[in-house]
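K.L.:
What shape does this take:
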Amino acid sequence: MTTPRRRADAVDNRDRIIKAARAALANSDELRLNAVAKAAGVGQGTLYRHFPTREDLLAEVYRRDVDALVDAAATLAAEHDPLTALARWFDRIADYARVKRGVLSAVDAGVWQGLSADSHGPIGDAMTALLDAGKAEGTLRADADARDVMLLMTGLTRLTAAEWEPRAGRLLDILLDGLRTKP
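P.N.:
Modelled structure (predicted):
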């Protein structure tokens, strides 16, 4: 059985809705569906046809961010030395964590556990590849693994909106410094 094809305008509407929701989550912990529809340039009916519940929309924003984060790891590894690739990926992690913080506050615990379980594997695999490249080059600690880094990064999801700008980048810099091998 094949998946039904969506009309181009429906795909475009869906993408605009997701982008508007992501932008709203990056700027606030509250997601107002009427504001998302307005920002996306669609009516409430269009929004609800694509995403019957708020949780459906939040889950799709989260899934797309996970996919983009995983894809970025391979691209960065191909374009940069391992330490630079990891540092630039951490920048993407910060952006992801900002949205994840918004999703975490907006989604009920049961939905969140399912989303989180689905994403840790691909993100962990991408992080392992970046860490392994740095270990092979001798620029990253041999004893650190993806789970260590993921546990340390969970603090990003706890930052308030006001703390984000002054702290997120600095926390990732501290983490990256801790992963480097010492001369």
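K.L.:
Could you use CA atoms for every contact and neighbour count after this?
P.N.:
Will do.
K.L.:
so where does the closest residue in space to E79 that isn't next to it in sequence fall, helix or strand?
P.N.:
Leaving aside its sequence neighbours, E79 sits nearest to A85 (CA to CA, 6 or more residues apart in numbering; 7.6 Å). Following DSSP states H and E, one finds A85 within helix 82-106.
K.L.:
quick one: that helix to chain centroid distance?
P.N.:
Here helix 82-106 is found 6 Å from its chain centre; the criterion is CA atoms, centre = their mean, to the nearest Å.
K.L.:
one more, for comparison:
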Amino acid sequence: MTSNGGGTTRGRRSLRADAQRNEDRLLEAAAAAFAREGAGASVKDIARAAGVGVGTLYRRFPSKEVLIEAIYRHEVQRLCESAPHLAATLPPVDALRTWMEDFIDFMMAKDGMADALRVVLTDDSEKLHTRALLADAVAHLLAATGESAPERPHVDAEVVLMALGGISLMASGEGRRDLATRLVDLLLHGVVGT
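P.N.:
Okay, here's the model as predicted:
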């Protein structure tokens, strides 16, 4: 799906450093806009928020569907790459909590792009591959918490990922991001006994 480090996705070549920064800013601004406004988010507003012209946006992403697919891939890559960094820089439970909150934000942004993503992401094997990558990130963080110690029952990373998906659906359906944080705390308590 993605190559490591270079920010490229399948079938795309590496960018110059300044072009990569522009692309990263565009993807971050677009993800935030779609989370707030849904698929009707203004491309002009996204370009303005990223500090680039609309022409730059359209050169990189010729349609809104291409932009949405790129956001999805960028966010999955960011989540997967963040797990080892969080595990190395934060106490284990804080690292897991931070990753879970980031995942909820990703899912809520994804919710705003849901209709377009259904059109773009039609390959079931790719969806399963993405789920496996995210589960690996969760497994890395769970291992750091010591949840696999003999006195604790095994916690399956895919089950934790599914629970996070359910949390994001409930919170999004209620329009309450604060509910997601409360449910993440409850899930953490069940997983690591916080």
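K.L.:
that older thread, what number of residues lie near the aligned partner of the residue nearest to E79 of structure 1 in structure 2?
P.N.:
Superposed on structure 2 with TM-score structural alignment, A85 of structure 1 falls opposite A95. Counted with other CA atoms under 10 Å, the neighbours of A95 of structure 2 add up to 22.
K.L.:
and what of K100 of structure 1?
P.N.:
27.
K.L.:
What's the match for it in structure 2?
P.N.:
Checking TM-score structural alignment: K100 of structure 1 goes with K110.
K.L.:
Just confirm that match contacts H74, I think it does.
P.N.:
No: counting by CA atoms under 8 Å, K110 of structure 2 stays clear of H74, with 11.8 Å between them.
K.L.:
Now for those two: what residues contact both?
P.N.:
The overlap between the contact sets of K110 of structure 2 and H74 (CA atoms under 8 Å, 6 or more residues apart in numbering) is empty.
K.L.:
those helices in structure 1, which residues are they?
P.N.:
Ranges of helices in structure 1, per DSSP state H, are 8-27, 33-40, 44-50, 54-79, 82-106, 109-137, 146-153, 161-179.
K.L.:
Please indicate which of these has the most neighbours on average?
P.N.:
Of those, the one with the most neighbours on average (mean count of other CA atoms under 10 Å) is helix 82-106, at a mean of 21.
K.L.:
still on that earlier bit, tell me the contacts of the match of K100 of structure 1?
P.N.:
34-35, 72.
K.L.:
Mind filtering these down to those shared with structure 1?
P.N.:
Conservation of the contacts of K110 of structure 2 in structure 1, assessed by both residues aligned by TM-score structural alignment, their matches' CA atoms under 8 Å: retained contacts are Y72.
K.L.:
Leaving out chain neighbours, which residue sits closest to M150 of structure 1?
P.N.:
Nearest to M150 of structure 1 is G124, by CA to CA, 6+ apart, at 7.7 Å.
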